[in-house]
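In: Turn this into a structure:
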Amino acid sequence: MKFTRCFTLLASAAALTLAVSAQAREYSVSTVLSDAFPWGQAAQKWADLVAERSEGRITLRVYPNAQLVAGDQTKEFSAMRSGLIDMAVGSTINWSPQVPELNLFSLPFLMKDDKDLDALTQGEAGKLSFSAIESRGIVPLAWGENGFRELSNSVKPLRTPADLAGLKIRVVGSPLFQDTFTALGANPTQMSWSDAKPALTTGAVDGQENPISVFDVARVDQVGQKYLTLWHYMADPLIFAVNQRVWKTLPEEDRELLRQAALDAGKWETELSRGQQAKRLADIRERGVETVELSAEERQAFVEATRSVHEQWAPKIGADLIKAAEAAIAQ
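Out: Here you go, the predicted structure:
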């Protein structure tokens, strides 16, 4: 009799576990940009893959335009860590105020091209960056791409650090960006993207820096940005991530489903973003924007002008991480 009762209790517990596992769940996913941009498309692809592979049992509801943090993109990481946001496809720039190690990707002229970027994200530097995120209560799952950031302005073509002297350049809320543009002789002005376009329209700021996809989709050329310098001065990889407390409530099979869907969405979005670059650039030129491509010598002048920024920020980022990044790029 005791054995039968025990078996019945175990069976009931197992059934309850299966029932909980099978329950439909909905989670919020924050992004800064909508699905008009590759960034927003990355989040939506993740949501679509999860819905398909869970057969509708798990819903990721995407909230674009940083609406869960009232448009303040630099607060996204904190909001997710506190539990106000379940998941996010966020950027290293926006999360760097809370995770200083992520400033690695914002060091000016550390990376030259996609190969350098991949060497960082897919190697030891990427693992160390993920560890830094996880130590602060967020579980990172996969990398995506926001692209290398280029510089535009309404005044003149920019080829040398001297050309930036006195120009007001809109930057995101990161001290590293302030230091970089100050070192180049510009006047960096911090503001959200929602405030940036009106400021560019009125001439309150002269220029801005963003990936080609943002320049193209947001039609930055329509707010007086007639000159675009393709200087690839830093890249902004995206990170698919989950609040740690939410992660711990998930059964292992759901964790694996979310992780694999994030990996697949990140790979899909990276290929999409890179594949669109040439067409986007051609369209921008057709709209009358004058583009400047730096020679190796011209790029080196910017490297020298921002060397002090590397020296200043290396201790904040961490010696081991800097060493891993430099080794990966050298190889």
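In: alpha carbons only for contacts and neighbour counts from here, please
Out: Will do.
In: which other residues reach stretch 165-177?
Out: 74, 93-94, 96-97, 103, 106-107, 153, 178, 181, 184-193, 196, 204-209, 309, 313 (Cα atoms under 8 Å, 6 or more residues apart in numbering).
In: Just the buried residues of those.
Out: 74, 93-94, 96-97, 103, 106-107, 153, 178, 181, 184-190, 193, 196, 205-209, 309, 313 (16 or more other Cα atoms under 10 Å).
In: I'd like the structure of this one too, to check against the first:
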Amino acid sequence: MSKITKFLAAATLAITPAAFGGAAQADSINWDMANEYNDTSIHAEGDKVFSETLSKLTDGGITITHHFGGSIGFKSKDQLDAVGDGALPIADTYVGPLGGIDPMFLLPSLPFLAKTPADARKLFNAARDEYDAIFAANNQKLLWASPWPPSGIWANKPVDSLDALAGLKIRTYDANGTITLQEAGGAPIQLSWADVVPQLSTGGIEAVLTSAEGGTNAKFWEQLSHFTEVNYAMPLNMVHINLDVWNDLSDDQKAAVTEAAKAAEDYVWAAVEKRVSENYATMTENGLTVVTGVDSGYLDALNEAGAKARAEWLEKTGAKGQAILDAYMK
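Out: Okay, the predicted model is just below:
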């Protein structure tokens, strides 16, 4: 029995379709749900918990067709517009590339701000009202957020010093990483997830800033030999639904979606706690070298390099951003 199946079996003991209006609606609903990341990712697991719980709660009245790995044709940077316009009813989106739409989406990936799951969740909760407002302004409703494990550096060598980073063509996932690694002497290139493996294959990049989770799902050990743990940030995916789709639901259906979203959120935040050790074990089994315990001076230098990204974010968000950071730091 898989971890997801065990989780759902336990959850089913506590919730029944009767709690949400009994029998399924006469007209069944099916939503296409986009996710740029692999079907084995922690976010995909959360999506599956959501869809399976929702189907149970509605007696099959609401079902979801998953499109993992960007298979429906949208990258994360496209998904906010796609859901707002109704091209997609629902999506699971890495929000960093949306920083150009609203800088609040860059908050979770501010360098060396949130380095543990508890930190990441506290930071999200401090900004939750702002995210709700941003999605509402884009004709959407935020359902839940899920974290990535801490980001490190995948390469064909240990990247455990500024000398090792110097001139390295490294993929970053948003503007924060690009600014930070450029300040630290690297040669960063911001890429969507779907473009990473092709660029590795052609030599367009030599290294990747992402979590052990991301690289494990993509089997980076087929092209790279080392992962250096730097705990750069714990960025977030967010699951959002078109507001017209949401408003068309009955009260019972809305309650079911809300309960299923909570089940998915609880699953993912609990799973991330042990995900790193599981990833490291898989990476080692596949011959990859995990570099831990890097020099504190190197980490201090990366943190200092990230000061520009943090300052630029505060300049763009002003008093609103400072209030969120103040609430987080309490």
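In: Looking for the alignment partner of Pro97 of structure 1 in structure 2.
Out: Residue pairing (TM-score structural alignment): Pro97 of structure 1 is matched to Gly100 of structure 2.
In: Can you mark which positions in the lengthiest helix in structure 2 are buried?
Out: Longest helix in structure 2, counting residues (DSSP state H): helix 251-285. Neighbour counts over helix 251-285 of structure 2 (16+ other Cα under 10 Å) mark 252-253, 255-269, 271-272, 275-276, 279-280, 283 as buried.
In: in structure 1, which spans are strands?
Out: Along structure 1, the stretches classed as strands by DSSP state E are 25-30, 58-63, 87-91, 138-153, 168-171, 187-190, 207-211, 227-230, 235-243, 290-293.
In: same for the fourth one, what does it pack against?
Out: The criterion is 3 or more Cα pairs under 8 Å, 6 or more residues apart in numbering; DSSP states H and E, and the helices and strands that strand 138-153 of structure 1 contacts are helix 38-53, helix 124-134, strand 207-211, helix 212-217, strand 227-230, strand 235-243, helix 244-249, helix 252-286.
In: Can I get these in TSV including distance to Thr8 of structure 1?
Out: Output for these, formatted as TSV (distance: least, Cα to Cα, whole Å):
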stretch	distance to Thr8 of structure 1
helix 38-53	32
helix 124-134	40
strand 207-211	60
helix 212-217	59
strand 227-230	69
strand 235-243	36
helix 244-249	26
helix 252-286	25
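In: Quick one: closest of these to Gln23 of structure 1.
Out: helix 252-286 (11.7 Å; Cα to Cα).
In: how much space is there between Gln253 of structure 2 and Ala155 of structure 2?
Out: 47 Å (Cα to Cα, to the nearest Å).
In: Skipping its backbone neighbours, what lies nearest the residue nearest the centre of structure 2 in space?
Out: Nearest to the mean C-alpha position of structure 2, by Cα atoms, centre = their mean, lies Asn237 at 2.9 Å. Excluding its sequence neighbours, the residue lying closest to Asn237 of structure 2 (Cα to Cα, 6 or more residues apart in numbering) is Tyr94, at 4.1 Å.
In: Ok, Thr289 of structure 2 next?
Out: Using Cα to Cα, 6+ apart, the nearest residue to Thr289 of structure 2 is His226, at 4.7 Å.
In: same check, this time on Val294 of structure 2
Out: Asp160 (5.8 Å).
In: Any idea how many residues pack against that neighbour?
Out: Using other Cα atoms under 10 Å, Asp160 of structure 2 has 21 other residues around it.
In: for the strands of structure 1, which one ends up most surrounded?
Out: Comparing the strands of structure 1 on average neighbours per residue, with mean count of other Cα atoms under 10 Å, the densest one is strand 87-91 at a mean of 29.
In: and that strand, how far from structure 2 on average?
Out: Overlaying structure 2 shows strand 87-91 of structure 1 at a mean distance of 1.4 Å from the equivalent residues (mean Cα distance after the TM-score superposition for structure 1).
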